[in-house]
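In: A predicted structure for the sequence below; I have some questions about it.
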Amino acid sequence: MAVTGRIDGTPSDVWHEEVLAPQFAYEAEHLLPHYVAIERALLREYLRMGLVDPAGAAALDARLGTLDVDAMRADPQRNMSDISFALEHHVQSGPTPPFAAWHVDRSRNDAQVCAQLMSARTQFAAVAADLMGLGRAVTALAVRHTDTPMPGYTHGQAAQIITPGYHLAALAAETNAALRRMLHTYDETDACPLGSGAMAGQELPWDRARLAADLGFARPQSHALVGVASRTWTTAMAADLAGYAAVLSRFTTDFMTWGGSGFGFLDLPDDLAGISAAMPQKRNFPVLERIRGRCAHVAGRAADLVAGQRNTPYSNTVEVSKEAGAHLYTQVRTMRSLLRLTHAVVTGITYRTDRMRSACAEDHLGGFTLANRLTLDCGIPWRTAQIVAGRYIKRAVERGLEADTPDPGLLRACADESGYEAEPAAKLLAESFDVDRGLRAKRSAGSAHPDRARELLAGEVRELDRLDVEWSHRTALRAAADRGLDTSVTARRPA
């Protein structure tokens, strides 16, 4: 079957093998159901416009129902190794030829981008579902550790007393923020490009709002050129995933650090651990390295999508739609993989509370509290109080004194050097450097105080529930559209 009168010959072997056949295989595997859905939506429009009678529509619809991956083959002779031409050939080679107007006033351009966007929305929603599962695992682990003291670090140095629950509440907040951004992106890109034609629109009175609704979109894309030329939806989706991957890599770095032998704050089960082939004493956590490495791949694919569009003309091009666009699927697949791994890590983590408490007691993490108390209780000006507290800690370390063995006389001497008194010194030191008091010293909203951390987590759980409802609503709309397109075309004849 000839598909054009413009050129003679068929795709060369190298063109077929290196480009067309791999592209065809990808689209047959991932986009074919969407192409069929698009064809059925168009068929309803042909029926509405009177270009086919119900019997002809039903016959063509039945032939579309026989389309599957096994029926589609890249063939340079029959279909120029193009999936749209292969679909046409499959329908036209059926027992009942399609009606004469089938595919009149049609372009591959808007159909291709529509199938790509439909697939991308489904994949994007699947990532959101994975994120919600991770968010629930994170909050479940966090609520068990809101009273478990551990050192918090700034600039690589122990800084203040926090808890794993407080740390994980931050991951929960970042996860919900990512889900909110993704929901916004989903809604912003929920515009159907079908009916845009090649670039300038179409000539028949297509009901684009009906086409959009049939395919589960909220609305049609209002500008035909935007419909076929823009791939902003790919970079927007990719940016959301890359942003969260960057955040997740930072939390993974914390897990790697705290799980190392230098800290020993957390452990993973044997089924997530690895060994050394040479050093039998070692028990490694390569799963964390894999997660962080895959976070880099997610960010890299986002850069590929942007670079693939840069300096291209604003029209439909395979450079943008297929070369650059293919990276979105790869990015999503990598993202879903690392989220599964992270979920396994979060549900498998065990915090070593004894090691964390001991680390808190060894260091003078109450220095900030001591300076506050010197000002509020003793009337020492704040900057001077900082000097007194710092002087005391420096000399205590030089003398080998840990935080849980305070020296009231040393504090009095340090304050005296600045012309002030630090009384009652023993009480000041006890309240400043006691581990549990230190954790509860922070009282402001959003702080590490166990009560405040529980409030944070309760809020994140409520927000996650809300986001779950929102995402479920979008998924249900798409599912309803899919069910409608699975029915006979003539069963839903337009009014």
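Out: In hand now; what should we look at?

In: from here on, just use CA atoms for contacts and neighbour counts.
Out: Fine.

In: what ranges do the strands span in this structure?
Out: 150-154, 157-162, 191-192, 219-220, 266-267, 274-275, 283-284, 350-351 (DSSP state E).

In: the ones you listed: which one's closest to H89?
Out: Nearest to H89, of all the strands of the chain, is strand 191-192, at 25.9 Å by Cα to Cα.

In: dropping in the other structure now:
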Amino acid sequence: MKQALWSGRFENGMDDSTLAFTCSLDTDSRMAFYDVMGSIAHVRMLKARGIIPADDADRIEAGLKEILTSVEDGTFQFDRSREDVHTCIEFALTENIGPAGGKLHTARSRNDQVATDFRMYLRDAALHAAEAANGLMMALVRIAEDNGDTVMPGFTHMQHAQPVTLAQHMLAHAFKFSRDADRFLDAFRRMDKCPLGSAALAGTTFPIDRGMTSEALGFREPTENSMDSVSDRDFATELAYCCAQTQIHLSSLCEELVLWSSQEFSFIEMDDRYTTGSSIMPQKKNPDIAELVRGKTGQVIGSLTAMLVMTKGLPLTYNRDLQEDKAPVMDAMDIVISSAGMMAKVVSTTTFHKDRMMSVTAAGQINATDLADYLVTKDIPFREAHGIVGAAVRKSIDTGVNLEDMTLEQLREFSPLIEEDVYQYIPVMRCVERRNSYGGTSPASTDAQIARAVEQMMLRDETIRQEKQLIQNCWKTLLE
């Protein structure tokens, strides 16, 4: 039997099985750094407001810095008889400096302490995730920069639809990750409020300065309502959603790369460093990284589901259910950050077989829509033109002659309005070049998209850099 941490109310100590079941150290020990930094900010505020004696505050701060050193060098002993990282650190502090350590918890509760630590942890993780998504976007944009005239089939329903460029295809993925990176930064901004000082749920009778601790920890401002502050996990659920959406985009990219690396497509070959061989089939080169990233998507979606279900019926304010909020979100963030980083390496080292893409594109009737558009310029209603071209496509399939390779006489069998100028419309490269609408697949259009993508990445990089620097400056100030 273990003695309860706060045993005045209880006659019996905590059963070993209860302690084992309630202990969260395996997860929340990752927040040790943030817990110490939050405590340093808190004790400085207590000293500044005259809530505890200055000598005691100085001893507490010195003791916390010693603990931080041991945390960072890996020598801190997490006592598994304590139920969480916050209690571990508080008890270690008291053991090191004596009764003065017990004054650290004045004017705060574990409820606002945990909420603050978790926000600080996820605040950093959100910036890392935005940076990882931005890095993958950069890898895709670099491929686009080199492939503005590389033609490939565009697909709908996994059927050849219209010719596009490899640049356009890569940019389609790039802008998905641009939105993902922005979502992480949006979530960062919403969580950038400090709960510390909300205490258990109702605030505190001590004359604290919440603005001081908020500023010391690099938050934009304190949270507005003490009850909401200790019960809110919107920030964690929102990040879980950001992770799920990003991982879905990663999975889509991976699915295409897996298909494109198959012998049936032969569009790409992945670098040996990011593939594996078979245990019995020496000819195989397996796209394992892409498959693993695709496979991890279920776990990330599960993390979002866990957060939604965990919080769906909780009454105000804090409930112990919220101890279970950290593992799913931390896992989701880890997976997304590592997956985006790995896929940036996979993409940037992949070889694209441009001739194969072009030959496959030219082999079908992928320019059928362009022939229909041509007939519309001859004042034929589009639906009628659609039917005319459908007949031409059937003839192309039956004879094995591509539309652009038919003679003018053959094409005029389907409409007497077809003239020599049709050959300015239906060659595959002309199909691509003429799609110069904003956001289209022409080289001119993709050049504009690349410029816009680079602008987005640069602005985002600067935002991430500034936010990281602000936080690092706060840590530096607290450790001085």
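Out: Structure received. Note that the structure is a prediction, hence the values are computed from the model and not measured.

In: TM-score for these two?
Out: TM-score for the superposed chains, counting by TM-score structural alignment, normalised by the length of structure 2: 0.93, backed by 472 aligned residues with a Cα RMSD of 1.9 Å.

In: among the strands of structure 1, which is the most enclosed?
Out: For the strands of structure 1, the largest average neighbour count (mean count of other Cα atoms under 10 Å) is found in strand 191-192, namely a mean of 24.

In: can you add distance to T185 of structure 1 and give the strands of structure 1 back as a markdown table?
Out: As requested, the strands of structure 1 are arranged in a markdown table below (distance: least, Cα to Cα, whole Å):
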| stretch | distance to T185 of structure 1 |
| --- | --- |
| strand 150-154 | 33 |
| strand 157-162 | 34 |
| strand 191-192 | 11 |
| strand 219-220 | 15 |
| strand 266-267 | 36 |
| strand 274-275 | 39 |
| strand 283-284 | 39 |
| strand 350-351 | 36 |
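
In: nearest to A120 of structure 1, out of those strands?
Out: Of those, nearest to A120 of structure 1 by Cα to Cα is strand 191-192, at 12.6 Å.

In: quick check: the closest one aligns to which part of structure 2?
Out: Under TM-score structural alignment, the alignment places strand 191-192 of structure 1 onto residues 193-194 of structure 2.

In: look up how far A242 of structure 1 lies from R301 of structure 1.
Out: 8 Å (Cα to Cα, to the nearest Å).

In: ok, now A277 of structure 1?
Out: In terms of Cα to Cα, A277 of structure 1 sits 34 Å off from A242 of structure 1.

In: more neighbours, these two?
Out: Neighbours were tallied for A277 of structure 1 and for A242 using other Cα atoms under 10 Å; the higher tally belongs to A242 (24 against 7).

In: I figured that one hits D304, correct?
Out: No. The criterion here is Cα atoms under 8 Å, and A242 of structure 1 misses it with D304 at 11.5 Å.

In: all the helices of the stretch 351-480 of structure 2, in order from the start?
Out: Ranges of helices within the stretch 351-480 of structure 2 are 354-363, 368-376, 382-399, 408-412, 428-433, 443-479, based on DSSP state H, counting those that start in this stretch.

In: got CSV for these, with distance to E66 of structure 2 and mean neighbour count too?
Out: Below are the helices of the stretch 351-480 of structure 2 laid out as CSV (distance: least, Cα to Cα, whole Å; neighbours: other Cα atoms under 10 Å):
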stretch, distance to E66 of structure 2, mean neighbour count
helix 354-363, 59, 17
helix 368-376, 71, 21
helix 382-399, 77, 16
helix 408-412, 84, 15
helix 428-433, 65, 21
helix 443-479, 11, 16
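
In: so which of those helices comes closest to G101 of structure 2?
Out: Per Cα to Cα, nearest to G101 of structure 2 of these: helix 443-479, 18.2 Å.

In: what angle separates that closest one from strand 159-165?
Out: Relative orientation of helix 443-479 of structure 2 and strand 159-165, computed by axes from the mean of the first three to the mean of the last three Cα atoms, to 10 degrees: 80 degrees.

In: quick one: helix 443-479 of structure 2 aligns where in structure 1?
Out: With TM-score structural alignment as the criterion, helix 443-479 of structure 2 aligns to 450-486.

In: quick one: N111 of structure 2 and A172 of structure 2, what's the gap?
Out: As judged by Cα to Cα, N111 of structure 2 and A172 of structure 2 stand 44 Å apart.

In: these two: who's more crowded?
Out: N111 (23 against 15).

In: one step back: looking at the strands of structure 1, which is nearest to R383 of structure 1?
Out: strand 157-162 (18.5 Å).

In: average gap between that closest one and structure 2?
Out: Superposing on structure 2 and averaging over aligned pairs (mean Cα distance after the TM-score superposition for structure 1), strand 157-162 of structure 1 comes out at 0.6 Å.

In: so that strand matches what in structure 2?
Out: Mapping strand 157-162 of structure 1 onto structure 2 (TM-score structural alignment) gives residues 159-164.

In: so how far is the matching stretch off the chain centroid?
Out: On the basis of Cα atoms, centre = their mean, to the nearest Å, stretch 159-164 of structure 2 sits 30 Å off its chain's mean C-alpha point.

In: for the closest residue to I60 of structure 2 other than its chain neighbours, give its distance to A62 of structure 2.
Out: Distances taken as Cα to Cα, 6 or more residues apart in numbering place G101 nearest to I60 of structure 2, at 5.8 Å, with adjacent residues excluded. Counting by Cα to Cα, the gap from G101 of structure 2 to A62 of structure 2 is 11 Å.

In: then I450 of structure 2?
Out: 52 Å.

In: and what of D55 of structure 2?
Out: From D55 of structure 2 to A62 of structure 2 the distance is 11 Å (Cα to Cα).

In: what does S229 of structure 2 give?
Out: For S229 of structure 2 relative to A62 of structure 2 (Cα to Cα), the value is 29 Å.

In: the more surrounded of the two?
Out: Legend: neighbour count by other Cα under 10 Å for S229 of structure 2 and A62, higher for S229 (28 against 16).

In: fine, thanks again, bye for now.
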